[in-house]
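Visitor: structural data only, the sequence is not supplied:
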């Protein structure tokens, strides 16, 4: 009963309202009409708190970009939000101001932010189907400066916010201040913000030198930057420029007779994209920016406006030395590559590879997408000489990367990511992952020494077969055939013997090697725990490898590489101080000392002797060379107690090589960069040549006796000892006898069988030839090579160089092997 009464009451009230709507009284009509503006006014009042504050519309003028300094106080980078150079209104050509006001807002000096006449006219035109803009310059400035707060959608709310903000701006700033801010913040494409950068970009002059035609061209772009782009759409830009000139005539800013002359003239664009100088360490600065953006966001700072001063670990002197060393060697290798890949040499001889390059280009894909057959597209592009020349230059450009760090602090001291940042911004230090080849072997020997194995322990230099999980057989080989002689672990690493390393990894396990490599610094790249890992088949970055070698130089303790020491504000107040990272023990002290000692021998009498003979470095240093399959990658890393540095050399496309077994190996491609760098650093006394690697004094009074007993034991029983951890690899079947060859083509073998060029001994664990190839006319001949220092009589002999039997290509980081099975478990 109660529900029925409620329904009756509601129905009666609705009926009464309908009667009033059909026949409203005069009072009700007046109230209804008055309610509309009242509601609009109320809505505007409610919107005011949601419009941007405008305490300083010229904030862009006061924005202070972050400044990046080296450890020795030199500027190495500046982080700007935009490519802008603020100029005063008095430093802008009057032609620009006249063109702007005549075209965009001819009543600019009469209104107070909103031009009601223009707004009404624009509304009428829009309702009639001819949409026009009615915004004043102040409204445009509000929209440009506060796009997020005002919004971008074409709604009534956005227009009201824009109008409110414009009124705020006019209340606080003079007309000249508004004009100056507008002209310094408006975008002009190609990362050019403001009239000054626009003038430099399109006319190669400053804003105060713009004539009336140039000013009209730039102001004409404001209606639609892309549509009226004078570079890509010159006809539209010319028409729009003349429209601006006509508006200047209409508003009394240009003589009509002069207009008739000017409108017939061409654009005469002098376009040059304005690019900031890359600085002395551009790749380092690029990587640092990524980290700083995260830090600034987390700590409520703006990297581009708050004037932060970032103090980095880079030493500007070492950075200069590294850049110069890499540039010198890169240019020399480029001349070799140019000869090797000349149009009538390697380029024409590698037709299949070149066709593959063409098929991978955007031009080929676009042609096929446009309806051409693949055969026709390939034929057309192969016949396009400028296209093919550009492709050849791109593919055969030698690249390199270099990094140096202080192993005792983890501080990065030099970082060169490519030969030229402006040509190739790709970072070959932190971004490129390449197979490290024999530079990975120290992790194998370090793992062995950590298990208590001695560097004097021997393995037989014999053919090796290792059965993989999938039933495949891995047969690693060296440049020269096995000799069947006993070879110590020391000489296995010194002369980079793959057969010895392969046997060693089987006794200790690939998992243990991968675990040690990760503990020492190879922490980002995936390591495949398969036997071939020992020869460097898992791609890694140069940064990881230098970091891992830094662990060796730091007594087996890992320190994460660091880039920043502290961050300050403009007044010098320290906002953040970064302490040295805590060291993490990765390798025992005794095992690490043994590894360092063995790696010293790599420099003294192994594959890195050029450090001594060519560069004259007498400091206590240790290191390792590395070369991968077909000489696609050349590596060298050198350790000094105060500095560790490494270099990689190759091509962006690993299918391209220097086509020379001599120049392609790390001892000849990457080592000279590091040697040059250290030579200069030592001469400048930036590192001390007298400092030696620390050696712990852990021996007791009975150590000599136990060492002697251990030596006797190994002599008596070591040769016949079987490893409990894993079976000794069984010898592979003997290869058939080799046909006779011209032995005069080979150099005489020394006691060590190490072939040197100016002291640069070849790495038997890397795919090399005994002499620089003479069959290729494109590759320069190597200089005459003296024999490397002989191994002492007490050391096991190393196989002499002898002709290599014909074998199948190998995986990267290993010599060729038999066709019977793949080289790796990948």
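Guide: Alright, I've got the coordinates. Since this is a predicted model, take the numbers as computed values, not measurements. Numbers count the residues shown, from 1 in each chain.
Visitor: please count neighbours and contacts with C-alpha atoms only from this point.
Guide: Noted.
Visitor: which helix in this protein has the most residues?
Guide: Assignment by DSSP state H gives helix 316-340 as the longest helix of the chain.
Visitor: quick one: residues in contact with it.
Guide: 70-72, 74, 280-281, 345-346, 396-402, 413-416, 419, 657-659, 669, 672-674, 676-677, 680-681, 776-780 (CA atoms under 8 Å, 6 or more residues apart in numbering).
Visitor: report the buried members of the residues you listed.
Guide: Burial by neighbour count, 16 or more other CA atoms under 10 Å: within the contacts of helix 316-340 this picks out 70-71, 280-281, 346, 396-402, 413-416, 419, 657-659, 669, 672-674, 676-677, 680-681, 778-780.
Visitor: quick one: residue 523 from residue 693, how far?
Guide: Residue 523 sits 25 Å away from residue 693, taking CA to CA, to the nearest Å as the criterion.
Visitor: cool, and residue 107?
Guide: 78 Å.
Visitor: between those two, point out the one with more neighbours.
Guide: residue 693 (19 against 16; other CA atoms under 10 Å).
Visitor: the residue nearest to the more buried one when sequence neighbours are not counted and residue 667: what is the separation?
Guide: Leaving aside its chain neighbours, residue 693 sits nearest to residue 641 (5.3 Å; criterion: CA to CA, 6 or more residues apart in numbering). Here the distance between residue 641 and residue 667 works out to 22 Å (CA to CA).
Visitor: so for those two, which sits in the more crowded spot?
Guide: Taking other CA under 10 Å, residue 641 and residue 667 do not tie; residue 667 has more neighbours (29 against 24).
Visitor: tell me, how many residues neighbour residue 79?
Guide: A total of 18 residues lie near residue 79 under the criterion other CA under 10 Å.
Visitor: try this one next to it:
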């Protein structure tokens, strides 16, 4: 055996031999390579280099394609998944005639059917985006080279048209993701593979339809159907060739080619599309030139949950629909989603009447706001220290800063620091200003608000719902909010009296009374007129508070409370006589039920607004039952007819008479004005035989109110909105039917009981002679000839003298009225004369 030293020597020798061999081999390989290289021409070397590079690219691409196909970068959709693909669709809300009034959505998209897509829209798309669309199978080989150069080598996101429509559809359906490397390349490969599968699953026309339904536009809008409505206010079938070219041109860069913001850019791009159509034979050169010479006439219709028609109604409807959908499952077991499943929600709203209501509310309040601010002249007596603190701490800004851990001192400082903000504006709708958050609070406190609800009293269906002035800035819905109702409570008091057997012509003394049992409460009339006697109709016509309270005490508070609840006020009502004057909090919705009961001849209808909910393909999911069995008779026909008769008098000669002489509304109208303490709330509830409308006007809180009764009373704040609305309803041929017809008249025996003067200066207990009776009748006749408001003013200024007989007093009252009328007529003539001289005639 070899020694240990010999073995070590052998190992070293072996290692040296291997090293020498490697060195020799390396030199030999390099020598051969060098010799081979030296023997090649330059052209051969270039060819060899390119071939090697190409082989590398092919191997790399093949490997990458294989990895993409196998789902290494995320699974590709299967054929079955593609066949059942669905994109998020907005659910659409329709009025009673099938007119769209809004949507619920995460992505604002309404899919168009193939039949809705005009041929020139398809042609402009194909000519511009994919001229060989009908020839390839999802991948256009001729364009692939350009894509490889621009996208792969230059890493440019926009590849200048290399993607086919099918590939673009794949991109829309499956948005691109970021990867650790080669993100654009991987995304392009995925789109190609998906495009191939799409072409095998769908026909060409289906791919075109799907693509046009998924293309994104600005403002979270998707699809050409939405774009057509937004930029031109047209349905797809109404688009002309030029407008279709604008939309297709926008696909390259929707913001850059926006026709509203950048009309010249959009025009240039449109013209490119038109030229492409000429190039591929889809449009004649002459037709294209005619269109090219035209400017773009867009009609932009912005859209969001807070814009458009019936925003407050849509917000309320959403909650109710969501609740109903919870109980319904899809075939796959999941529940329906109002924001993504493209449902169709049909309502009772009349879009025309809704638009009228919103427009008149805005127009009147804009004018009324000026009166309010002028009246106070910068004073803010309501903005006390306590209110200031309450408003600050209830603000979203305060809660947000507090949650972030800011100190009280830091938060207070932010409220006194001016910042830029967008606020509501009566003229522009909104405006950007710089003000302190505290001034913003003060600004919104003084903004007047309104609510309006329009229903058919017979069926109970809602035709219009206005919850406020602008849902973007103020979400509080004044159809549902509760405020004191004032004198619109009085018909319930007199209905309870009629129910109790009190005769319509029973008279109540108009006197100022203090009630010790109610903490010396002393109800006063708004005009401070006292004396004489009023019938119930006369007291309601002139909204006499003292008589309403006396009537309530005679009937009893509890019967009035119970009747109010039965008619629709489902809140806790006070058990005090102040209930007669409307010291009750109720909503416009509740008061609509009350007055609908009167208008519906004593039967309280169930108010409703949801007709049905359908799937996108028309399957009915929800159809609420007509609740006729729930409709409840509250008053008998004679009682209801009596109250309607009273309320007609309010319109014809009482606090609502402006409807006749100022708004020129004819026909049968019944209604009641209402004003609360300090003019904090103005109300008007009015109805015709076919339509009921209620209006409330006020500020955010009752502490903010008008300074004077003249400006703040319901007859000046709420009634004009009703009058302006009904004017439009009356002028519209379709809706004018609501202003026609007549109320159910009381029976003849009841009419006889209603035939008595509204007011008597005195109420003798017996008559000394026939002459006394004749004189009383003469006075009643004179009083009936004079407008009730004028009569009250005359009686106040010209009281009866002690030595004057009733007949003499009647004659003096008549002469006074004639002088007033003559003076008014002279004034009219003078105005007409000077208007003519100064050219002010209309």
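Guide: Arrived safely, thanks for sending. Just so you know, these numbers come straight off a predicted model, no measurement behind them.
Visitor: on that earlier part again, mind listing which of the buried ones among the contacts of helix 316-340 of the first structure are in strands?
Guide: Residues of these located in strands (DSSP state E): 398, 399, 400, 401, 402, 413, 414, 415, 416.
Visitor: counterpart of the last one in the second structure?
Guide: It refers to residue 416 of the first structure. Alignment note (TM-score structural alignment): residue 416 of the first structure maps to residue 466 of the second structure.
Visitor: same check on the fourth one?
Guide: For residue 401 of the first structure, the aligned position in the second structure is residue 451, judged by TM-score structural alignment.
Visitor: now do the contacts for its match.
Guide: Per CA under 8 Å, 6+ apart, neighbours of residue 451 of the second structure: 465, 466, 467, 468, 477, 478, 479, 588, 695, 696, 697.
Visitor: contact partners for the third one?
Guide: Taking CA under 8 Å, 6+ apart, we find residue 467 of the second structure in contact with 312, 313, 450, 451, 452, 476, 477, 478, 479, 480.
Visitor: what about it, distance to residue 317 of the second structure?
Guide: Distance of residue 467 of the second structure to residue 317 of the second structure, computed by CA to CA: 12 Å.
Visitor: what of the fifth one?
Guide: Summarising the geometry, the distance separating residue 477 of the second structure from residue 317 of the second structure, computed by CA to CA, is 12 Å.
Visitor: check the first one too.
Guide: For residue 465 of the second structure, the distance to residue 317 of the second structure under the criterion CA to CA works out to 11 Å.
Visitor: OK, contacts around the aligned partner of residue 651 of the first structure in the second structure?
Guide: Residue pairing (TM-score structural alignment): residue 651 of the first structure is matched to residue 699 of the second structure. Taking CA under 8 Å, 6+ apart as the contact definition, residue 699 of the second structure lies against 445, 446, 447, 448, 449, 680, 681, 705.
Visitor: which residue sits closest to residue 598 of the first structure, ignoring its sequence neighbours?
Guide: residue 490 (5.7 Å).
Visitor: to which residue of the second structure is that neighbour aligned?
Guide: Checking TM-score structural alignment: residue 490 of the first structure goes with residue 537.
Visitor: report the central residue of the second structure.
Guide: residue 311 (1.2 Å; CA atoms, centre = their mean).
Visitor: tell me the contacts of the counterpart of it in the first structure?
Guide: Alignment note (TM-score structural alignment): residue 311 of the second structure maps to residue 282 of the first structure. By CA under 8 Å, 6+ apart, the contact set of residue 282 of the first structure is 76, 77, 416, 421.
Visitor: do the same with residue 433 of the first structure
Guide: Contacts of residue 433 of the first structure by CA under 8 Å, 6+ apart are 525, 539, 540, 541, 542.
Visitor: for the aligned partner of it in the second structure, give its distance to residue 563 of the second structure.
Guide: Matched by TM-score structural alignment, residue 433 of the first structure corresponds to residue 482 in the second structure. The gap separating residue 482 of the second structure from residue 563 of the second structure is 19 Å, by CA to CA.
Visitor: return the closest of the ones in strands among the buried ones among the contacts of helix 316-340 of the first structure with respect to residue 275 of the first structure.
Guide: residue 416 (19.7 Å; CA to CA).
Visitor: how close does the nearest residue to the closest one once chain neighbours are set aside sit to residue 76 of the first structure?
Guide: Nearest residue to residue 416 of the first structure, sequence neighbours excluded (CA to CA, 6+ apart): residue 402, at 5.0 Å. Distance of residue 402 of the first structure to residue 76 of the first structure, given as CA to CA: 17 Å.
Visitor: then residue 215 of the first structure?
Guide: Taken as CA to CA, the span from residue 215 of the first structure to residue 76 of the first structure is 35 Å.
Visitor: these two: which has the busier surroundings?
Guide: residue 215 (25 against 19).
Visitor: let me know whether that one touches residue 101 as I believe.
Guide: No - using CA atoms under 8 Å, residue 215 of the first structure is not in contact with residue 101, being 11.9 Å away.
Visitor: one step back: and the match of residue 416 of the first structure, what does it touch?
Guide: With the criterion set at CA under 8 Å, 6+ apart, residue 466 of the second structure makes contact with 310, 312, 313, 354, 357, 358, 450, 451, 452, 453, 478, 479.
Visitor: then residue 609 of the first structure?
Guide: With CA under 8 Å, 6+ apart, residue 609 of the first structure has these contacts: 602, 603, 759, 760, 761.
Visitor: burial of the last one, as a residue count?
Guide: Pointing back at residue 761 of the first structure there. 27.
Visitor: now it: closest residue in space that isn't a chain neighbour?
Guide: Per CA to CA, 6+ apart, closest to residue 761 of the first structure is residue 607, 4.5 Å.
Visitor: the residue in the second structure that that neighbour lines up against: which element?
Guide: Residue pairing (TM-score structural alignment): residue 607 of the first structure is matched to residue 655 of the second structure. Residue 655 of the second structure belongs to no helix or strand when elements are defined using DSSP states H and E.
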